[in-house]
Structure formats: C-alpha cells, structure tokens
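Peer 1: what follows is a protein structure lacking sequence information:
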C-alpha cells in the first residue's frame, strides 16, 4: 500500500522535465569522412541510449553499443577515388576555394546518387516505415531533403561547422558577407576592406554556383530516382532545426535565428584511460610531449618527402618527446625522441598534463578537442574549413598558423619553439577552455533536448522566422524600393510640370500686354 502510494506520488505529483515518447529517428551520414560520421554518430547513439529507435545510413558502423538499445546501421560504400588512383590532398592544389567548390559539386552528385541507389536504402525507401525526424549531414547533399518528405518526418540538419552560406538561406538567417566569412576562406569576422572584397566576390560566386549549377544537379538526382517528386525547392526550405558544430569559445559570434543552435563539442567524450605503453611514454616525458596528427582523412605517410624530411629535422633538435600518428610500418630517418603509432586515442592524449603542443591540420573536431583541454596549436591547414579554423585559432591567441602551401622548415621550427617557450599561448588556450566549459548544459544534452523539442512540438513551426514566407524580392525589399522609386518619379514629374507652367506662363502674359 505504502509502496504504491510512493510510486503514484513519483509519477504524478513530483515535477519532472518534458517527456518524449520513444521516437523513430533516421540519420543520413553517408559522406565517407570519419569526422562527419563522428558528429552524427555521437548524437544518434545518444538518442538511442535515451530510448529512441534509431536508423543510421552511414559509410561507417558503430561497434560499441550498450545492450538493449535500438540502433541499426544501413551501410553505404561510396568511393570518391577514381579507379585505383587515390586522392592525395597534399599533392593537389586544394588551397584554391574555387577549385574546391567544383570538387564539392562533383562529390555531392556522386554521394547523393550512390546513397539513393544503395540496396539497403532502396529497401528502406520501398518500406512503409515512418520516422518522427530525419537528421542529415548538411554537406553537398541537398537532395537528401527528400528523405524527410518521403518518411513524413521533421527535417533536422547537422552541420560539422559554424553557420555558413550553405544553410543560412534555408532558414532566412541574416548573414551579410561584410561580417560573415565564407567557409572556404581564411578570414575572421573582422575583415579589412580587401578581405571584405574577396569575401563578397566569393560569396557571389558560391551563390551563383548553387542556384545555377549545384541545385539543378541535386534536383536532377531527385527526379532521376523519384520521377513523381516535386522540385527540390519544395523540400529544401522545410527545416525545423539546425544543429551546428560551433561555439563562441572557438568561433566568432554570429547572428542566428531561433532554429539554429550551437552545440559545438558534443562529440567530446574521453574515456580518461591511456594504453599502458602510451601512459608510460607520457608520464616519463618530464620535458613535455608534442603530439602530431593530420586527422582521419589526411595521412601523414602521404606527406611530400621534402616536407616530411624538414619535420624530422626539427623534431630531432627538440628536448621534448614527440608522439606522431603515422600510418605506415616504418618512418625513414625517425629520431630517437619520436614515437609512432597508426592509431592514437587523441582526446586522452590531449588531456595528459605533460602535453605541450598539438600539431594539427586544423580540422574542427581536433581544434575543439584542443580547446576543451586548453592545448596550444601549431596548425598546418590543407583544404576546406581547415584554413578558417586555423586562422581563427591564431587570431584568438592560442595557435600559430602555417598554411600547408606555405610550409618552410625555418617557419615550422620557429613556430614550434615559440609555442613551447612562450607561456602566452597556453594561457590563451586555458581562457578558451574555460569559456568552452562555462555553459548552462553540456552540448550533447542540448542537442538531444532540441531534437526532442522539435519532435514534441511537431516541427516547432513557431521558431521559424517570417522571412521564410517572403519571396526573394520581398526579402531584399526590391518591391518596396521599386514603389519608392516610382512614387518619387511621379512626384518629380508633377513638380517639373508645375514649374514649367509657372516659368513658361509668365512671358506669354507679358507679351500679350505689350501687344
């Protein structure tokens, strides 16, 4: 009797947070990049742990799921390499943002077509399943907006970056190019005149590319696979929520409409445990450790021999130890203070007190993890948003940036010694780390909250700004300016007629009097 009363009080009288019933959620993350998958998987896995039924379309597969969670993976294999020739980003000119745009055009068509035609995805599309939400990786794959329509679901976008011109128009987020740097450029929000000029020109180019080439190609993907589908634009702007891998601790603050939420750092989940050999190596490094990794997509073993040789020469002069993520069996000319491994637990290494500097490609996940632990960076950005991330980190005082295209042995040695000897970089990194952690709730908890919020409120239409209901010419006030111009023209015309009558009428009267 008493136990029943207690249970009744707990269930019905004790205040609790909003309850969401088990929802069916589809994740769409087929881009063959570990960093994109890591972002999506961290959220989808957590949603499954919290009782939701998750289906994941992905290029990778989760292998460490807790028991009794509903998480199935529909694996797709899309190879962006042409035949036996693998893409080597170190050798190709990926520093040019215009060339990267053309590459992303091609990659987007290949990935979206490949995903829609994957046998497991075809089977899912033919099924009568329904989902409450579709969470998709927003990256060169706008035709995936059809998934939300097909399954009668709320559309949620997950960005691996900050707010940018790829998604701002989808939710009518105000983002003038005067203060919003383009993602493929290396400018901060505080741009010089020349930088604003370059940013504006690239913004115009990017928008023309999207409207005149990329969107028509993505529309073609939908029409090819779904002949009865409506045009892409009917699906593209039906966005309930955008979750972004951003935060003011490592990004410049940007204006955001209510459906856009910064949840940067939600992928950070260290185990706190280092393998015994690594723990011994780092514990005994009393002078400190430098950690070197070029991420999951770039491979250190593919570095040009000249640059690899220069890096080894600099490492050999250091008093500190070096831990290098090296994907080959051997490293010719390996110094005695350098330890190699094909895989390294990055978050646990960054959290070790003896770590002094992280040499990185400037990928955003790596940058965030460094900020989480307050570790200074030496960045060697190669392509994509790496240049922007690296430039922002340097501008905020916790990094030195050497674009890979500008690599020189002397620059590299000087920068590394400066980071090791000058305490200001560590101090600035500690400030950023403090800002990163000072939040009302953890980023993963916030991301889950907003996903459940959108499902709870059936798309959260009340968060969408009124600008989405306006046509493009209404949004930029072209009709208003047109009306004002016509009105002013009429007023000027009337005034001109009156002046002409007044000025031209007097001489006639005078002439008639003389006659």
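Peer 2: Nice, I can see it. Every value quoted in this text rests on a predicted model; they were computed, and no experiment measured them.
Peer 1: C-alpha only now, for contacts and for neighbours.
Peer 2: Noted.
Peer 1: for residue 135, see how far away residue 461 is.
Peer 2: Here the criterion is C-alpha to C-alpha, to the nearest Å. By it, residue 461 lies 17 Å from residue 135.
Peer 1: residue 157 should be in a helix, yeah?
Peer 2: No - Residue 157 is assigned strand when assessed by DSSP: H, G, I helix; E, B strand; the rest coil, not a helix.
Peer 1: thought residue 155 was touching residue 132?
Peer 2: No - with contact defined as C-alpha atoms under 8 Å, residue 155 does not count as touching residue 132 (9.0 Å).
Peer 1: ok, those two, which is more surrounded?
Peer 2: residue 155 (27 against 21; other C-alpha atoms under 10 Å).
Peer 1: which residues touch the more buried one?
Peer 2: 133, 134, 135, 136, 145, 148, 238, 239, 240, 241, 459 (C-alpha atoms under 8 Å, 6 or more residues apart in numbering).
Peer 1: recalculate using a threshold of 10 Å.
Peer 2: 26, 132-136, 144-149, 235-242, 454, 459 (C-alpha atoms under 10 Å, 6 or more residues apart in numbering).
Peer 1: just to revisit the earlier point, what sits in contact with each of residue 155 and residue 132?
Peer 2: Common neighbours of residue 155 and residue 132 (C-alpha under 10 Å, 6+ apart) are 26, 148, 454, 459.
Peer 1: with distance to residue 328 and neighbour count added, can I get those in TSV?
Peer 2: Formatted as TSV, these follow (distance: C-alpha to C-alpha, whole Å; neighbours: other C-alpha atoms under 10 Å):
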residue	distance to residue 328	neighbour count
26	37	27
148	42	24
454	46	21
459	48	22
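Peer 1: next up, a second structure to put side by side with the first:
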C-alpha cells in the first residue's frame, strides 16, 4: 500500500510539472519600485510551477532554476536624469501631473529599449515560444507587441488604482461624476475637477485616434520583422493594444474607491509584499529598545532624499531631535552631525520596519506600494506627495482617516512637527489604520495565489474572450448615446415645426372665416 501511495504522489508531481506553462513577464521600466512589482509576478508564477522569462533592467540575484532573465539594464541611460529631482519639485520647476508628458517619456524609453540588440535577438529567435505574456502598463502600450510576436494572449499589469487611461484599454472611460482623475492634486469631484477630468478624457481619446498611424509605425519598426519571420502578419497597433485578455491591478478596494469594474479587471494589490523577514540585528536591536516608538521616514526608490537641499535637511534633523521617538530615515547618503535619536540608513527593509510593534508612524511620498505596505502593517501615515498618483493616494488615505497630507517645501520642518504630534497623540489614526488593515488582509486566498490563478485562467480559456467587456467594441457615439440624443432632438424639432404649421393653418382658417362673415 505504501508503494502504491508513493507511485500516486510521484505521478501527481509529474502531471503538475508537465502542466507548467511558459510565461513571459515584461517589466522594462528602469526603476526599483517597478522591478519590485515584476519580481512579485516572477515569484508567484515560479511557485505555481511555471517557467518564467523575465525582461528587466534589474535582474534577480541568484535566480530560480526555472527563471530566465533578459537583462535590459542598458536602458537606464534612456531615462531623463533630472526628472525626479526633489529640489526642482520643491520649487515647482518640474510638474509631473501631465499625462502626456509621462507618456512621451515612457514611450521614448520603451522604444529605445526594444531596439536594443538583446531584445531584437530575443524576439527574432524562432525557438522562443510562450503561452502568455504579462506586460506592465506605464503610460505606453508599445509592449503589447510581444503578444503579436509570440502569437499568444497577453495580460496588462497596472501599477495604480483603476483609472481611465488603463480601463479604456479593456472597457470604457471612468465616470468623472464620481471618479477622481489619477493625476489630480485633489481627492474631490467639484464642478471644476469634473470639467478637467472630462477634458482629459476627450484629449486622451483624440490623442490616441490622431496619433494611431504614427504609433503604428513605431510598432512595426520594433515587432514587424520578428512577427513576419514566424509566418504571421503584424496587426495594426490599435488592434493589438485593445486586445488585452485581462488586467491585473496593483489595487484593492481599501486603497481605492469601490467603482464598477469590467469582469476582466482583477484586484491583486499586495502581491508584492513578502512574508516578513527578520530585520538586520542592529536594526532589530534599535527598534526593540525604542520604547517611545519609531517613526520611519522614506521617499521611496525613484526620488532621492539625498537631493533635499542641505538647509532643509538640517531643519528636519533639528526638528527630529526634539522628538521623544526614534527616527529611522532612509537616505541614499550618510550625513554628519545627526541627533542621537535619528538613524540614517542607506537601505531599509521597509515591510519589516513597518511590521515591528514599536513603529508608530510612517512619513512617506505616497507611492502605492508604500500605501499597501503600511496598510498591511496597520500604521498611520503622513504623506508628502511629489508626482503622479501620489497626491490622490495620500488624499484618499486622509479621507479614510489613517493619513494626513502636506506639501514638501522649505516650511515643511515646522509644519511636520505639529503633524507628527497630532498623528502620534490622536489614537483615531492608528485605530483607522488597524481597521483598514484587517479588511486589506481579509482575502479568500492570497493576492499571489490570485495572480497565478488568473494567469493560468487566461491561458486555459485561450484569452478569456467570454470575460471581455462589449464596451471595447462599441463606437464612441453609442457610448455617449449621441445617436439617441440626435433622434430625440430631431424629433423635438419636427414636432415644433409641425405645431407651428398647424397653428399657421388654424390662423389662416380663422382669417378666412372672418372674411366670409
């Protein structure tokens, strides 16, 4: 009996091994936070038994035997060097709340990246075959071409809360009446906000329509030859970018708003969060001994805290020195003359710090990964946003009661002192953070398991055509009921004209009767 049991187990393992799929994961943006998201896909898909090829500028160290990496780290030189300059944000010299500015930068980075010899060699190799492609969307749809080359379905990966630019690729634009534009500076839907949102939708729609042929040429330049070599015809860019089988969003109802979503959009927010690993011994000791609590300060990976003007840095340190709490500040460069209660670290295991019971507050730039990690830990936040969706992320946290928003400028040190006092001494922020943390972690299965399930589902259902929204095929005039409005207006005009004609006839008839009499 024991021998039979062993045979059954071995057969089960063999069958599962045989059913592993080949998945291409494309996360080419040269930035640490985006690689964290890409590595999350890699980790969960490998754990599910699949073979993964990973296009990345930041290759995984000590990769899994079933992981193959295509290194595009050369593309760091394509990213503008001063676009994330903290000082220029403070002086308003740079304003990155323009979708079309982001689009131009990211499209340029991707176009140059995909012209690199390593990518051209990869896509022109006929031995490369894949069951599905997972593609990061970040203000460009150019990456959708990998699905044309390998003649397989693809899945969009969105790094933000659902918004009109991504949802319009698989369904329709969001409704500005109750949805905030993801690049807005305010979490409001006033008349002016709604008008700006409608303007953005109209401009985005026109832009995609007017530039479609130009972008089709870029698309052909990158993927045309490789597709034809495999005996296939490259479709038009529009036919490809609107052909995504599914969108997996780094989002959660707690971190966003409960808006209506198409069947092929799935929340998997938090999938990047790893099981809490032990902190380094020195950091563990520091936090254990911080009986008055620890405040963690980090501006993420794209922004460099070392770029803060020296005078502002010194004011922040002077203000931190007045606190009874320990302050851990993630800064790329060690600075001299630091107060005793302030500890500068050039690298920080953020999830582990936030999970420590002595961590009482997180001062953050408001990136969505940081928001999810703080929710996972149940820690309140003070947010100082700089660009993109950070403003809305922080405003939303403030509206939900576990965060506070403030600008980062030369006045920040004085204002931050009062904000820290309010956040630490008012228990309502911590309570709300704990309440939302419980909701965030209350899932039927883990986000990573959902991720693997839906990737497999797309392959097994040959592109999930049955889940796709009919809105993607509807003409724009039907979506806005222009034809119905036109018929009603035309009918109204005809009725008015008919009434006028009848009145004229009645008047003529009356005048004739008067003449006879």
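Peer 2: In hand now; what should we look at? The structure presented is a predicted model; accordingly, all values stated were derived computationally and were not measured.
Peer 1: could I get the TM-score for this pair?
Peer 2: Taking TM-score structural alignment, normalised by the length of the first structure as the basis, the two superposed chains have a TM-score of 0.90; 504 aligned residues with a C-alpha RMSD of 2.7 Å.
Peer 1: circling back to that earlier point, the more surrounded of residue 461 and residue 135 of the first structure?
Peer 2: Shown here are residue 461 of the first structure and residue 135; by other C-alpha under 10 Å, residue 135 has more neighbours (27 against 14).
Peer 1: Provide the aligned range in the second structure for the helix or strand containing that one.
Peer 2: Per DSSP states H and E: residue 135 of the first structure is located in strand 133-137. Counting by TM-score structural alignment, strand 133-137 of the first structure falls onto residues 132-136 of the second structure.
Peer 1: what does stretch 330-338 of the first structure rub up against?
Peer 2: Counting by C-alpha under 10 Å, 6+ apart, 285, 289-291, 301, 308-309, 312-324, 340-341 sit against stretch 330-338 of the first structure.
Peer 1: show me how to select, in ChimeraX, the buried members of the residues you listed.
Peer 2: Buried members of these, defined by 16 or more other C-alpha atoms under 10 Å, are picked up in ChimeraX with:
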select :285,289,290,291,301,308,309,312,313,314,315,316,318,320,321,322,323,324,340
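Peer 1: ok, now which ones touch the corresponding residue of the first structure for residue 387 of the second structure?
Peer 2: Alignment note (TM-score structural alignment): residue 387 of the second structure maps to residue 383 of the first structure. For residue 383 of the first structure, the contact set (C-alpha under 10 Å, 6+ apart) comprises 89-90, 92-97, 100, 184-185, 361-363, 403-405.
Peer 1: before we move on, back to that, mean per-residue distance, the strand holding residue 135 of the first structure to the second structure?
Peer 2: By mean C-alpha distance after the TM-score superposition for the first structure, the fitted strand 133-137 of the first structure averages 0.9 Å away from its aligned residues in the second structure.
Peer 1: next up, the contacts around the alignment partner in the first structure of residue 218 of the second structure.
Peer 2: When the first structure is aligned by TM-score structural alignment, the residue opposite residue 218 of the second structure is residue 221. Neighbouring residues of residue 221 of the first structure by C-alpha under 10 Å, 6+ apart: 109, 110, 112, 113, 114, 116, 142, 143, 144, 215, 227, 232.
Peer 1: and those, which is closest to residue 503 of the first structure?
Peer 2: Closest approach to residue 503 of the first structure among the contacts of residue 221 of the first structure (C-alpha to C-alpha): residue 215, at 58.8 Å.
Peer 1: where's the closest one, which helix or strand?
Peer 2: helix 215-225.
Peer 1: quick one: that helix to chain centroid distance?
Peer 2: 24 Å (C-alpha atoms, centre = their mean, to the nearest Å).
Peer 1: quick revisit: name the SS class of the match of residue 387 of the second structure, please.
Peer 2: Per three-state DSSP, residue 383 of the first structure ends up coil.
Peer 1: tell me how far it lies from residue 299 of the first structure.
Peer 2: For residue 383 of the first structure relative to residue 299 of the first structure (C-alpha to C-alpha), the value is 14 Å.
Peer 1: give me the common contacts of these two.
Peer 2: 89, 90.
Peer 1: mind checking what residue 46 of the first structure lines up with in the second structure?
Peer 2: Per TM-score structural alignment, residue 46 of the first structure is aligned with residue 44.
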